[in-house]
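> this one's sequence-less:
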C-alpha cells in the first residue's frame, strides 16, 4: 500500500464529506493505493455517523472512535499503530490542510529518501495576535532547544516513512514534537516543504492560547528527555555533587573561622547563630537529594527491558 492518511478530529461534521471527496480525488488522479484513517477524538456532534457512512461507501476509509476526548497525541498514536502504507500522511480535518500537497510529500519521502517531511504554512490566515506571533515565538524556542531546524513545528500536515511512526512514542501533548522524537529515535533526515494554508471554512478552532503555554512546558520536558532521559545521573548527579561540595566547603570555612577566632582569643558567636551555617547545611542536603535522584533514575533505567533502550530499524542474516 502506498499511503496511509491519518486524520484526527473533534467535532468536524461539516467538513468530513468534503475532505473525503478531496482526498479520494487526489488518490484516484495519481493511482495511489491508500487508506484513510479517521480518529474521532470524542466528538459530540455527528462526526462518527458520517465516518461510518463514508466507510460503508468506500472500503479504503477506516475509523477509530475514542470514548471521550483524549487529545491529538493519543489520536495520532492510535492511527500510527494501524497505518499500513509505505508513507504515512497526517493532516487536520478542518480543511485548512490541502490534500493537493500529498503527492509532493509522497515523492519527497520515496524519491528523496527523507525520513520525515514537515509542512510549513509560510502564509497563514490566522489571527496575527493570537496565533501568528505566539507561533513564531514557539517555533523559535523549539528550534533553539531541539536542534531541529523547522519553521513550523505545529503544522498538522506531515509525511513519514512507515518505520518512523512505528518507532516514535507519541504521548501527552507531544504531537507538536514528533520531528524531535523522530530525531531522538535515530531518524535524522528531516525535511520541510512550504504548503498552502487555507482559512477555516466551517466551525471554529479547538485550540486557545493555553496550547502555547502547554507547548512550552512540553518543550522543556522533551529537552530534558532528549539530553538526559537515558542518563539522569549526568544532570542530577553533577548538580548534586556541585551543591554538596559548595555547602561542605562553606561549612568548613565557618568552622575554621570559628576555631581561628577561639585560638586567638577573639570573640566568636556560636556556629548555630551564623545564618550561613544553615544555608550551607541546606545546600548539602539538597545536593545529596539531587544525587540520590540521579542514582535512582539510573537504577530504574537499568531495570527496564533492553528493547526499550534503543530502536532497531532493520536486520539482516540473523
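Received the coordinates, thanks. Here the structure is a predicted model, which is why all the values come from computation and not from measurement. Numbering: from 1, shown residues only.
> please make it C-alpha for all contacts and neighbour counts, starting now.
Will do.
> what is the biggest helix by length in the chain packed up against?
For the chain, the longest helix by residue count, based on DSSP state H, is helix 275-302. Applying 3 or more Cα pairs under 8 Å, 6 or more residues apart in numbering; DSSP states H and E, we find helix 275-302 packed against helix 232, helix 238-263.
> want to compare, so here's the second one:
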C-alpha cells in the first residue's frame, strides 16, 4: 500500500519509548542509531532526522531535485531541516502515536510532527552509502506527487483549522472586484453615457458577473470548511507535552 501506509502501520504497533525508522535498501547505516537515540534522551528532542549531507545518488535525477524540494519544504513549513525525506529518523513515542501518515506524506513527517505541537525537531549528519542491491521504487512521478503533497500540507498546516481565513478572504476580494465593476457600469449607464452600448455588450459586465459568482463560491467553500472542521469532535486539536505542578506557598507568621 506504499511507504506512508507501512510507516503508519508500524507506528501503531510500536511500543518502545523511542522509535527509529530506517529504509531497507542498505543505504542507511545502522551505526547511526545510538547517536540519534542519545539526542532524544539527553538533548530533549522530540524528533531527530538524518541529513544525508553527502549523497551517492545521481546528481541530475535525485540530488538537484532533492535540494529544490527541501528548500521549498523549509520555506513553506518553517521547519529548518536540510533533508526532510531521509528515512533514518528517531522519534519519541508520543510523536508517532499522535501523527497520522497517509497518502504519500512520509516525506513530510517532521512537518506533521510540528503541526501536532512537537516543536523540538533536530537533525544529525548521517552517512549515506551507495546502493548495492535492488533498485528504487520511486520514479519521476515522485516529483509531481511531492509538489502536490507540499501544497496540501502547506494548506492544512496554515488553514486546516480555519479555512474561512483563506476562502473567505479570497471570496470577499473577488466580490469587491465584481461589485466595483458593477458599480462603475451602473454609474456610467445611468449618468455618464445612458445612450451607449447595452450592458450585455460590454466585457466589464461579464467580468463583474464572474467575479461576484466566484467570490460567493469561495465564501461558501470557506463556510462549509468551517462546518466540517467543527464537526470533527473526536479529533484532538492540540497535544499536551507536559504538566506543571504548582505547589502553593504557605506564608508563616511569627507572633
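That came through, no problem. Please read all numbers here as calculations on a predicted model, not as lab measurements.
> on that earlier part again, deepest of the helices and strands packed on helix 275-302 of the first structure, which one?
helix 232 (a mean of 21; mean count of other Cα atoms under 10 Å).
> mean shift of that one relative to the second structure?
Between helix 232 of the first structure and the aligned residues of the second structure, the post-superposition mean distance stands at 0.2 Å (mean Cα distance after the TM-score superposition for the first structure).
> returning to what we had before: got CSV for the helices and strands packed on helix 275-302 of the first structure, with distance to residue 121 of the first structure too?
As requested, these are arranged in CSV below (distance: least, Cα to Cα, whole Å):
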stretch, distance to residue 121 of the first structure
helix 232, 37
helix 238-263, 41
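> closest to residue 89 of the first structure out of the ones you listed?
Ranking these by proximity to residue 89 of the first structure (Cα to Cα) places helix 232 first, at 34.5 Å.
> so what secondary structure elements neighbour the closest one?
Applying 3+ Cα pairs under 8 Å, 6+ apart, one finds that helix 232 of the first structure contacts helix 275-302.
> for the helix it packs on, the distance to its chain's centre please.
30 Å (Cα atoms, centre = their mean, to the nearest Å).
> one more: stretch 181-199 of the second structure?
That offset, for stretch 181-199 of the second structure, works out to 47 Å (Cα atoms, centre = their mean).
> same check, this time on stretch 198-215 of the first structure
17 Å.
> how about the helices and strands packed on helix 275-302 of the first structure, which one is nearest residue 154 of the first structure?
helix 232 (28.7 Å).
> what does that closest one contact?
294-295, 297-298 (Cα atoms under 8 Å, 6 or more residues apart in numbering).
> go on, stretch 2-21 of the second structure?
Contacts for stretch 2-21 of the second structure (Cα under 8 Å, 6+ apart): 33, 37, 87-93, 96-97, 100-106.
> going along the chain, name the strands of the first structure.
3-9, 34-40, 61-65, 87-90, 116-120, 158-161, 190-194 (DSSP state E).
> what lines up with residue 279 of the first structure in the second structure?
Aligned counterpart of residue 279 of the first structure in the second structure: residue 207 (TM-score structural alignment).
> wait, that match sits on residue 181?
Yes. Here residue 207 of the second structure reaches residue 181: they are 7.4 Å apart, a contact under Cα atoms under 8 Å.
> quick check: the gap between the closest residue to residue 207 of the second structure other than its chain neighbours and residue 232 of the second structure.
Distances taken as Cα to Cα, 6 or more residues apart in numbering place residue 178 nearest to residue 207 of the second structure, at 6.7 Å, with adjacent residues excluded. Distance, residue 178 of the second structure to residue 232 of the second structure, using Cα to Cα, to the nearest Å: 35 Å.
> circling back: most surrounded residue in the contacts of helix 232 of the first structure?
Each of the contacts of helix 232 of the first structure was scored for neighbours by other Cα atoms under 10 Å, and residue 294 scores highest at 21 neighbours.
> how about the contacts made by it?
Residue 294 of the first structure touches 232-237, counting by Cα under 8 Å, 6+ apart.
> and which of these is nearest residue 91 of the first structure?
residue 232 (35.3 Å).
> which position in the first structure pairs with residue 153 of the second structure?
Residue 153 of the second structure maps onto residue 222 in the first structure, by TM-score structural alignment.
> find the nearest non-adjacent residue to residue 238 of the first structure, please.
residue 291 (7.4 Å).
> surely that neighbour meets residue 239?
Yes. Residue 291 of the first structure lies in contact with residue 239 (Cα under 8 Å); the separation is 7.4 Å.
> which stretches of the stretch 51-200 of the first structure form helices?
72-82, 102-110, 133-146, 162-165, 178-184 (DSSP state H, counting those that start in this stretch).
> which strands or helices does the fourth one pack on?
Contacting helix 162-165 of the first structure under the criterion 3+ Cα pairs under 8 Å, 6+ apart are the following elements: strand 87-90.
> okay, and the strand it packs on goes to which residues in the second structure?
Aligned by TM-score structural alignment, strand 87-90 of the first structure falls on residues 18-21 of the second structure.
> and for stretch 167-177 of the first structure?
Mapping stretch 167-177 of the first structure onto the second structure (TM-score structural alignment) gives residues 98-108.
> may I have the distance across that stretch, first residue to last?
Stretch 98-108 of the second structure: ends 14 Å apart by Cα to Cα.
> ditto for stretch 90-105 of the first structure
Termini of stretch 90-105 of the first structure sit 11 Å apart (Cα to Cα).
> got it, and stretch 193-203 of the second structure?
So stretch 193-203 of the second structure: terminal residues 16 Å apart, Cα to Cα.
> may I see the buried residues of it?
Neighbour counts over stretch 193-203 of the second structure (16 or more other Cα atoms under 10 Å) mark no residue as buried.
> contact partners of that stretch?
With Cα under 8 Å, 6+ apart, stretch 193-203 of the second structure has contacts from 185, 188-189, 205-206.
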